[in-house]
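**Student:** Build me a model:
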Amino acid sequence: MDDATTEVPDTPPNHLPGDNRLPRIAPLPEDRWDARVRGLLTAAPRDPGGGVPNIFTTLARHPDLYTRFMPFGGQLLRGGLLPGRIRELLILRTAHNTGAAYEWGRHLPLAEAAGVTTADVRRITQGPEAAGWTDLDRHLLRAADQLHRDARISTVTWEALAAHYEEAELIEITMLIGQYHMLAFFLNSTGVQLEPGFDRSGSGKAARADG
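**Tutor:** Sure thing, here's the model as predicted:
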């Protein structure tokens, strides 16, 4: 008999935030903020009640990474070339694809403010072939799905997007989707919890697993 140790499988990939064993890494409580962290989080976006979102108080446990991440994320979110509606369609589809309940819930209000409709949100969960999309919307969502599945945009989809966007915008599309994949890896793995009052329904695997 082989006495080699059998590796015990880790938590199933769709067992995401909401599990009572999570978060794996808790947000850094304010009474443990040193001067550097306090300076970083003082400048962080805040919720209406004045609290710092859990994503920032968790990431602040790695202040060197935090200081480098924030300008890049801020550029894509607030200073990018893509219109807000397009940006949020891509982010929400990526959140759905990765089952990232935190990412989904935090971006629903941003998407609504950018012109994403309730019907759009419903179609995002159904995918690019759902009825009601424009041709351009369909190509954008296909790009998000292809990058998620294949780590590249297909030639057909790329050529369709290139008919609408300049080179810099095409670069931004790939980087935006990649950025929110990276965030989903961080959020799902560390178990960052969605703050009360945000809607997690529609976030793919996370909503089904933890519902």
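**Student:** rest of the way, CA atoms for contacts and neighbours
**Tutor:** OK.
**Student:** Point out the other helices and strands that the helix ranked longest in the chain packs with.
**Tutor:** What stands out as the longest helix in the chain, according to DSSP state H, is helix 167-190. With contacts taken as 3 or more Cα pairs under 8 Å, 6 or more residues apart in numbering; DSSP states H and E, helix 167-190 sits against helix 63-78, helix 84-98, helix 101-113, helix 135-150.
**Student:** Adding distance to residue 32, write those out as JSON lines.
**Tutor:** Formatted as JSON lines, the helices and strands packed on helix 167-190 follow (distance: least, Cα to Cα, whole Å):
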{"stretch": "helix 63-78", "distance to residue 32": "13"}
{"stretch": "helix 84-98", "distance to residue 32": "31"}
{"stretch": "helix 101-113", "distance to residue 32": "24"}
{"stretch": "helix 135-150", "distance to residue 32": "37"}
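**Student:** one step back: need the residues that contact the longest helix of the chain.
**Tutor:** Counting by Cα atoms under 8 Å, 6 or more residues apart in numbering, helix 167-190 makes contact with 16-17, 22-25, 55, 73, 76, 80-82, 87, 90-91, 94-95, 98-100, 102-103, 144, 147-148, 161-162, all of which sit outside it.
**Student:** Would you mind checking these for buried ones?
**Tutor:** Those of the contacts of helix 167-190 that meet the buried threshold are 16-17, 22-23, 55, 73, 76, 80-82, 87, 90-91, 94-95, 98-100, 102-103, 144, 147-148, 161, by 16 or more other Cα atoms under 10 Å.
**Student:** Of the helices and strands packed on helix 167-190, which stretch is the most buried?
**Tutor:** Using mean count of other Cα atoms under 10 Å, the stretch among these with the largest mean neighbour count is helix 84-98, at a mean of 24.
**Student:** any idea of the angle it forms with helix 101-113?
**Tutor:** Put simply, helix 84-98 runs at 160 degrees to helix 101-113, going by axes from the mean of the first three to the mean of the last three Cα atoms, to 10 degrees.
**Student:** what's the angle from helix 84-98 to helix 135-150?
**Tutor:** Using the same axes, to 10 degrees: helix 84-98 against helix 135-150 is 30 degrees.
**Student:** Alongside the first, I'd like the structure of this one:
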Amino acid sequence: MPDMPVFPPLSDADWPALADGMQDGFAGRLNVYRTMAYNPALLKAWAPLRQHVVLDNALGAQLSEVAILRTGVRLGSSYEWGQHVVRARACGMDDARIGSIRGRAEGMAPQDATIARAVDELFDQKRLSPAIQAALVDMVGTAGLFDVIATVGFYSTLGYILNSCDTPLDEDIAAELDARPLAGEPDPADRKGARS
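**Tutor:** Just a heads-up that it's a prediction; the model follows:
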């Protein structure tokens, strides 16, 4: 069996000329984008979609984090989970709410459960049922329904990159999670060896 290629996050010294200047913005702040930089054309094309999905979506910060966290759970991406535990805390979500996103929808707050069910349907059925579509439109509008779908697709692509490349969790996020672990999370020493 051939050796697997290794794609560690690119350093500034190895940054590709085609993505020049991007390391000073969002792309340089996270290991996932430093890994994506192996394909600088993809990274450049990714930027405007990232602006909408991450910052300008119709879901609002907290429901967006619910969708991202549930997507990370479904992908088995410890990187996405860790990054977004920290981001969810930063936008005002408490640890009990964050932790509930790993479990059954019945154990979540009603809005979170609707988002989680939508994520699960997209993974399991590859489409949203009429009932979930109606619930989403009622809760976040038509734009929000499409933003849920886009968020799952966007973060699935990132999760596939992270899992395929074993991208390590960013040091600042790992340090924050070591200092303030989420209840029920693996011991920090165990997490360091986990797939990203």
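**Student:** Need the TM-score from the superposition.
**Tutor:** Here the TM-score for the pair of chains, by TM-score structural alignment, normalised by the length of structure 2, is 0.81; 182 aligned residues with a Cα RMSD of 2.7 Å.
**Student:** if we can go back for a sec, average offset between the longest helix of structure 1 and structure 2?
**Tutor:** Its matched residues in structure 2 lie on average 1.0 Å from helix 167-190 of structure 1 after superposition (mean Cα distance after the TM-score superposition for structure 1).
**Student:** now the helix or strand following that helix, how far from the centre of its chain.
**Tutor:** Following helix 167-190 of structure 1 in sequence order, the next helix or strand is helix 205-210 (DSSP states H and E). Offset of helix 205-210 of structure 1 from its chain centre (Cα atoms, centre = their mean, to the nearest Å): 15 Å.
**Student:** try stretch 57-70 of structure 1
**Tutor:** For stretch 57-70 of structure 1, the separation from the chain centroid amounts to 17 Å (computed by Cα atoms, centre = their mean).
**Student:** so where in structure 2 does it end up aligned?
**Tutor:** Mapped onto structure 2 using TM-score structural alignment, stretch 57-70 of structure 1 spans residues 34-47.
**Student:** In this structure residue 127 of structure 2 contacts residue 121, no?
**Tutor:** Yes - counting by Cα atoms under 8 Å, residue 121 is a contact partner of residue 127 of structure 2 at 6.2 Å.
**Student:** mind listing what the aligned partner of residue 102 of structure 1 in structure 2 touches?
**Tutor:** Superposed on structure 2 with TM-score structural alignment, residue 102 of structure 1 falls opposite residue 79. The neighbours of residue 79 of structure 2, taking Cα under 8 Å, 6+ apart as the test, are 162, 167-169, 195-196.
**Student:** Of those, which are reproduced in structure 1?
**Tutor:** By both residues aligned by TM-score structural alignment, their matches' Cα atoms under 8 Å, the contacts of residue 79 of structure 2 still in contact after alignment to structure 1 are 162, 167-169.
**Student:** how about the residues you listed in TSV, adding distance to residue 188 of structure 2 and neighbour count?
**Tutor:** As requested, these are exported to TSV (distance: Cα to Cα, whole Å; neighbours: other Cα atoms under 10 Å):
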residue	distance to residue 188 of structure 2	neighbour count
162	19	25
167	17	24
168	14	22
169	12	24
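**Student:** farthest-separated two in those?
**Tutor:** 162 and 169 (9.5 Å; Cα to Cα).
**Student:** Just the endpoints, please. Distance across the match of stretch 57-70 of structure 1?
**Tutor:** 13 Å (Cα to Cα, to the nearest Å).
**Student:** who's in contact with that stretch?
**Tutor:** 7-11, 15-16, 18-19, 23, 27-28, 33, 161, 165, 167.
**Student:** try 7 Å this time
**Tutor:** 7-10, 16, 18-19, 27-28 (Cα atoms under 7 Å, 6 or more residues apart in numbering).
**Student:** Write the ChimeraX selection for whichever of the residues you listed are buried.
**Tutor:** Buried residues among the contacts of stretch 34-47 of structure 2 (16+ other Cα under 10 Å), as a ChimeraX selection:
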select :7,8,9,10,16,19,27,28
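**Student:** Out of the contacts of stretch 34-47 of structure 2, the closest to residue 98 of structure 2 would be?
**Tutor:** residue 27 (25.8 Å).
**Student:** Does that closest one touch residue 20 like I think?
**Tutor:** No - look at residue 27 of structure 2 against residue 20 with Cα atoms under 7 Å: they stay out of range, at 10.6 Å.
**Student:** List the contacts of the alignment partner in structure 1 of residue 118 of structure 2.
**Tutor:** Under the alignment defined by TM-score structural alignment, residue 118 of structure 2 corresponds to residue 143 in structure 1. The neighbourhood of residue 143 of structure 1, defined by Cα under 7 Å, 6+ apart, consists of 153, 157.
**Student:** Residue 158 of structure 1 versus residue 143 of structure 1, what's the distance?
**Tutor:** 8 Å.
**Student:** cool, and residue 150 of structure 1?
**Tutor:** Counting by Cα to Cα, the gap from residue 150 of structure 1 to residue 158 of structure 1 is 14 Å.
**Student:** Same question for residue 53 of structure 1.
**Tutor:** Taken as Cα to Cα, the span from residue 53 of structure 1 to residue 158 of structure 1 is 35 Å.
**Student:** Determine which member of those two has the greater number of neighbouring residues.
**Tutor:** residue 53 (19 against 16; other Cα atoms under 10 Å).
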